[in-house]
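*Asks:* one predicted model, sequence on top.
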Amino acid sequence: MNRLAKYEAHDGENKTEIVFGTPKTKNSRRTIPLTRTMVDELTRWKQQQAQDKIRAGDKYTDDDFIVTNEFGHYIEQKTFKDYYDRMLKDADIGHFTFHALRHTFATRALERGMDYKTLSAILGHYSVAFTMDTYVHSMDEHKRREMDKMDDMFGMRYSISVENRPYPVLCTLSPDGCTAHVPDFPKVTAQAPTLDASLLEVKQQIEKALRQYKNPPIPTKQEQIVVPNNSVLVLVKAS
């Protein structure tokens, strides 16, 4: 479902329209197993829709959509995003794109031992290699945290100093501004109107994160980071 510009729009008419079509790739049409918790949530939601249908009566439209309003009508992406942004604001947990939920799922799945091939199929990626390239940095951070737990057993000290070493920052540019995140600190992210502003905010977050680490992560090498077409890689040194 997409809202696209009309080829012919008369004066006074909406210049865009909702268009339904097939998914853009073969992998987009796939079966995704659900967790028991999600099945329960969807069951409760279906019961809510049944109540909405009774209350709305003849005004209810049942087109088999899952994400609907109280009249059974689909909710388009922009409206759904507005709801999502409002929930983030009410929860006071900062700004994250809706796509970040997908990344969170993938990272947690790998941390819990899901293999790359299975995860790649669930995500609909065109290759397992793409999945590995996309999420290997998140796994590196997880492996560092897990290895820290071994210090007491082996009496090891973290001998590699990260002082004065810059951390790579991926900055994604868009008409709304710049979104920056740090592969070595998955929770560090910032969005600002300009590149400079987002980098300044990220720098402050890195400094704060370093104060909380007993053993700070070693900065990932530049050549190990895949930079998307609409992004730039910037090195940021904490003071």
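*Replies:* Perfect, I can see it now. Residues are numbered from 1 along each chain as shown.
*Asks:* when you work out contacts or count neighbours from here on, use the C-alpha atoms and nothing else.
*Replies:* OK.
*Asks:* count of neighbours near L233?
*Replies:* 17 (other C-alpha atoms under 10 Å).
*Asks:* ugh, typo on my part, it should be A106
*Replies:* 22.
*Asks:* apart from its chain neighbours, what residue comes closest to it?
*Replies:* Spatial nearest neighbour of A106, chain neighbours left out: L119 (7.1 Å); criterion: C-alpha to C-alpha, 6 or more residues apart in numbering.
*Asks:* that neighbour and F105 touch, don't they?
*Replies:* No - with contact defined as C-alpha atoms under 8 Å, L119 does not reach F105; the gap is 9.8 Å.
*Asks:* between those two, which one's more packed in?
*Replies:* Neighbour totals were compared for L119 and F105, and L119 leads with 19 against 13 (other C-alpha under 10 Å).
*Asks:* comparison target below:
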Amino acid sequence: MTINGTLYRRKGEGLKYKPKTKTDSSDNRVIPIPDAIVEVLRKEKALQDKTREKLGNSYNSENFVFINDKGKPIDPDYLTRKFRETVKTLNVKQINLHGLRHTAATLLMKLGVHVKIVSDILGHSRVQVTLDYYSHSNEEMMRQSTNELEQHILS
């Protein structure tokens, strides 16, 4: 997956696309995604291509992934609202959409993924930003590591 810009709302003008992200290190980064997600995205793209054949080239002319039935990008505020509504129906900790980013980063670190890799995925400008922001994960990982060291020494 390539991150190459930001979709945002400008008051009085509607949705706008900016071919730049928040930081230079976030721009045009490639993030590997699981094969199962690639397959879902390929199927969605095939459906969109069929619809474009019927409705013309103006349908999703910007080639966004998440679009409405008219081929226009989904409003991020709408997506946030729908996510919040969905989470409320589930028996899970209530988080916001952006919280998924933090959950993924924390889980990657707990799985032992090197912090540099996690930092690259997140698009942080420096590894230290990741370390500072996810220090709670580091403390838990250090505790687990010292327990593992203890088990190794005593066995």
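*Replies:* The structure has been received and is ready for your questions. Source: prediction; values computed, not measured.
*Asks:* got a TM-score for the pair?
*Replies:* The TM-score (TM-score structural alignment, normalised by the length of the second structure) is 0.76; 144 aligned residues with a C-alpha RMSD of 2.9 Å.
*Asks:* which residues in the first structure form strands?
*Replies:* For the first structure, strands defined by DSSP state E occupy the ranges 2-5, 16-19, 167-174, 177-182, 185-192, 231-236.
*Asks:* okay if I get the ones you listed as JSON lines plus distance to A100 of the first structure?
*Replies:* What follows is the strands of the first structure, written out as JSON lines (distance: least, C-alpha to C-alpha, whole Å):
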{"stretch": "strand 2-5", "distance to A100 of the first structure": "20"}
{"stretch": "strand 16-19", "distance to A100 of the first structure": "25"}
{"stretch": "strand 167-174", "distance to A100 of the first structure": "13"}
{"stretch": "strand 177-182", "distance to A100 of the first structure": "11"}
{"stretch": "strand 185-192", "distance to A100 of the first structure": "11"}
{"stretch": "strand 231-236", "distance to A100 of the first structure": "16"}
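*Asks:* what's the neighbour count on A197 of the first structure?
*Replies:* Neighbour tally, A197 of the first structure, other C-alpha under 10 Å: 17.
*Asks:* what of the one 3 residues further on?
*Replies:* The tally of other residues near L200 of the first structure (other C-alpha under 10 Å) stands at 14.
*Asks:* same question for the one 10 residues further on.
*Replies:* For L210 of the first structure, the number of neighbouring residues by other C-alpha under 10 Å comes to 15.
*Asks:* aligned partner of the residue nearest to A106 of the first structure in the second structure?
*Replies:* Here L119 of the first structure is matched to V118 in the second structure, going by TM-score structural alignment.
*Asks:* its match contacts M109, correct?
*Replies:* Yes - applying C-alpha under 8 Å, one finds V118 of the second structure in contact with M109, separated by 7.2 Å.
*Asks:* distance of the most centrally placed residue in the second structure relative to R126 of the second structure?
*Replies:* Nearest residue to the geometric centre of the second structure (C-alpha atoms, centre = their mean): R101, 5.5 Å. In this view, R101 of the second structure and R126 of the second structure are 17 Å apart by C-alpha to C-alpha, to the nearest Å.
*Asks:* tell me how many other residues crowd I93 of the first structure.
*Replies:* That count, for I93 of the first structure with other C-alpha under 10 Å as the rule, works out to 9.
*Asks:* overlap in contacts of V118 and M109 of the second structure?
*Replies:* Common neighbours of V118 of the second structure and M109 are not found (criterion: C-alpha atoms under 8 Å, 6 or more residues apart in numbering).
*Asks:* ok, the counterpart of E44 of the second structure in the first structure - how many residues close by?
*Replies:* Here E44 of the second structure is matched to W45 in the first structure, going by TM-score structural alignment. W45 of the first structure has 14 neighbours, counted by other C-alpha under 10 Å.
*Asks:* and for A180 of the first structure?
*Replies:* For A180 of the first structure, using other C-alpha under 10 Å, the count is 25.
*Asks:* next one: T131 of the first structure
*Replies:* Around T131 of the first structure there are 19 residues (other C-alpha under 10 Å).
*Asks:* contacts only, for it.
*Replies:* 116, 119-120, 125.
*Asks:* of those, which is the nearest to T61 of the first structure?
*Replies:* When the contacts of T131 of the first structure are compared for distance to T61 of the first structure (C-alpha to C-alpha), H125 comes out closest, at 34.1 Å.
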